[in-house]
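Peer 1: I would like to see how this sequence folds:
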Amino acid sequence: MCGRYTITSPAPALEARFEATFAGTSAGPSYNAAPSQHLPVILNTEPGRIQLLQWGLVPGWVREVQKAPKPINARAETLADKPSFRTLLQRRRALVLADSFYEWQATASGKVPHRMLLNSEEPFAFAGLWDEWLDRQTGEVLPSFTIITTEPNSLMASIHNRMPVLLPDRAAELAWLDDSLSVPEHQALLRPHAAESMREYMVSTLVNSPAHNEPAVLAPAA
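Peer 2: Sure thing, here's the model as predicted:
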């Protein structure tokens, strides 16, 4: 599962890294990105733009958005088997921009939060899916996304039994957005990231609340 992450890199750095420009106002740094927030993503339909979408997928076929489940994650292994995700895998893929993510390790004394990031500390992209929901009364369109997860690598295995799919390089990011590739070719990209290129450390329980969206949540636990 991936329920919190960070995206703290400045807008110019993100634009240079992902070869895309922000559509309108860019979001400020988020040290504790949480579901329901609007966060930067790149859609396969507009690979040159960085847009802010709501985290928590609202499928286009939903009738009552307030009552609908809003999955924040989708399992890589079953995407092609579930009708709700199969069409999105074919038509609506996204890069979810991030520079680290959090996971909670179950211990005898309670759940302990850890922060995972690349050794380089550079921004990266999660593989994601997106959709648009249309309010037929007001005409308002709500775009939203979910993050794809897979089995853990050796770094993550002792912390949690799932991890988000971090696309390993620019070639993989472009391939994920490429509409000319087949579903099996896209699915082949959904693998655990190389453990040797990542590191992790414990952080304080400040991160437990999305209200704490400040640099202090990045500090190693005492």
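Peer 1: C-alpha only now, for contacts and for neighbours.
Peer 2: Fine.
Peer 1: burial count for S154?
Peer 2: 13 (other Cα atoms under 10 Å).
Peer 1: Leaving out the residues flanking it, which one is nearest to it?
Peer 2: The shortest distance from S154 to any non-neighbouring residue, by Cα to Cα, 6 or more residues apart in numbering, is to A195 (6.0 Å).
Peer 1: measure the one you found to P152 for me?
Peer 2: Relative to P152, A195 is positioned 9 Å away (Cα to Cα, to the nearest Å).
Peer 1: Those two: which is more packed in?
Peer 2: Neighbour count, other Cα under 10 Å: between A195 and P152, P152 has more, with 21 against 14.
Peer 1: and that one, what element?
Peer 2: Using DSSP states H and E, P152 falls within no helix or strand.
Peer 1: Was I right to think it contacts L190?
Peer 2: No - with contact defined as Cα atoms under 8 Å, P152 does not reach L190; the gap is 11.7 Å.
Peer 1: And the strands in the chain?
Peer 2: Counting by DSSP state E, the chain has strands at residues 4-7, 21-22, 30-33, 38-43, 46-55, 73-75, 93-98, 100-107, 110-118, 124-134, 141-150, 163-164, 198-202.
Peer 1: Please give the structure of this sequence too, so both can be compared:
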Amino acid sequence: MPALVRPTDAALVIGSRGQFRLLRFGVLAAWGDTSGTQKPVINARSETLRDKPLFRGWLEQRVAVPMAGYDEWQGDDKRLHHVGPHDGEGPLLAAALWDGGERFCLLTCAADGAMAEIHHRMPVFLPDAQAADAWLGPYPFAQAQGVLRPHSGMLHAAPAPVPLPAQGRLL
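Peer 2: Coordinates of the predicted model:
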């Protein structure tokens, strides 16, 4: 599993019936910039999926993204935190939507607990096999959406080490 997946990078996702796909992180809006410089949409608010035309058509194309953790920036001074499983084991399984082609976007929810101190949003994680089955199973979105809530109790955040300033060449 890569240490860090950035928007437009390829990532392994799990679809219904346990199918694996290699998809690009970030979906493109059909009405977006056609010059080739369009920025992908990497996150979707789980609370408003049904209200947004971009996501409404993908509600039955649910996938999950296994990850060791993620990085989150905190505050105006942009302090970096590494967020991962509380028990140090993984992987985490994040809820996502697939565009039916080559791309996916992660779902977010309001952060709670210790995560709210770092950022007001967080990825939606599927905390156990029952939640994963509810999200990835053949159930309609109306039934599956119950898992789209914070699960910060399963997470641990630690400030990333501050990098040393670049040292000039001595010779």
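Peer 1: just to revisit the earlier point, so which of the strands of the first structure comes closest to L177 of the first structure?
Peer 2: In terms of Cα to Cα, the element of the strands of the first structure nearest to L177 of the first structure is strand 93-98, at 6.2 Å.
Peer 1: mind giving me JSON lines with the strands of the first structure and columns for mean neighbour count?
Peer 2: As requested, those are exported to JSON lines (neighbours: other Cα atoms under 10 Å):
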{"stretch": "strand 4-7", "mean neighbour count": "22"}
{"stretch": "strand 21-22", "mean neighbour count": "18"}
{"stretch": "strand 30-33", "mean neighbour count": "24"}
{"stretch": "strand 38-43", "mean neighbour count": "24"}
{"stretch": "strand 46-55", "mean neighbour count": "21"}
{"stretch": "strand 73-75", "mean neighbour count": "20"}
{"stretch": "strand 93-98", "mean neighbour count": "26"}
{"stretch": "strand 100-107", "mean neighbour count": "19"}
{"stretch": "strand 110-118", "mean neighbour count": "18"}
{"stretch": "strand 124-134", "mean neighbour count": "23"}
{"stretch": "strand 141-150", "mean neighbour count": "23"}
{"stretch": "strand 163-164", "mean neighbour count": "26"}
{"stretch": "strand 198-202", "mean neighbour count": "17"}
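Peer 1: Could you dump these into CSV and include distance to D178 of the first structure?
Peer 2: Output for the strands of the first structure, formatted as CSV (distance: least, Cα to Cα, whole Å):
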stretch, distance to D178 of the first structure
strand 4-7, 24
strand 21-22, 18
strand 30-33, 27
strand 38-43, 10
strand 46-55, 9
strand 73-75, 20
strand 93-98, 9
strand 100-107, 25
strand 110-118, 25
strand 124-134, 13
strand 141-150, 17
strand 163-164, 20
strand 198-202, 26
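Peer 1: Which among these is found nearest to A13 of the first structure?
Peer 2: Short answer: strand 21-22, nearest of the strands of the first structure by Cα to Cα, at 10.3 Å.
Peer 1: quick one: the closest one aligns where in the second structure?
Peer 2: Per TM-score structural alignment, strand 21-22 of the first structure has no counterpart in the second structure.
Peer 1: Tell me the spacing between the aligned residue in the first structure for L92 of the second structure and E15 of the first structure.
Peer 2: Alignment note (TM-score structural alignment): L92 of the second structure maps to F124 of the first structure. Per Cα to Cα, F124 of the first structure is found 12 Å from E15 of the first structure.
Peer 1: so how far is stretch 186-200 of the first structure off the chain centroid?
Peer 2: Its chain's average C-alpha position is 14 Å from that of stretch 186-200 of the first structure, according to Cα atoms, centre = their mean, to the nearest Å.
Peer 1: which residues are in contact with that stretch?
Peer 2: 76, 114-119, 127, 150-156, 163-168, 172, 175-176 (Cα atoms under 8 Å, 6 or more residues apart in numbering).
Peer 1: And for the aligned residue in the first structure for K52 of the second structure, the neighbour number?
Peer 2: Matched by TM-score structural alignment, K52 of the second structure corresponds to K82 in the first structure. Counted with other Cα under 10 Å, the neighbours of K82 of the first structure add up to 9.
Peer 1: Regarding the second structure, what is its longest helix?
Peer 2: For the second structure, the helix with the greatest residue count under DSSP state H is helix 129-136.
Peer 1: Distance-wise, check L166 of the first structure relative to F126 of the first structure.
Peer 2: Distance from L166 of the first structure to F126 of the first structure, by Cα to Cα: 5 Å.
Peer 1: got it, and T78 of the first structure?
Peer 2: Taken as Cα to Cα, the span from T78 of the first structure to F126 of the first structure is 17 Å.
Peer 1: Now do the contacts for the residue nearest to the spatial centre of the second structure.
Peer 2: The centroid of the second structure falls nearest to L106 when counting by Cα atoms, centre = their mean (3.6 Å). L106 of the second structure makes contacts with I42, N43, A44, A94, A95, A96, L97, P123, V124, as judged by Cα under 8 Å, 6+ apart.
Peer 1: Before I go, just wanted to say thanks for your time.
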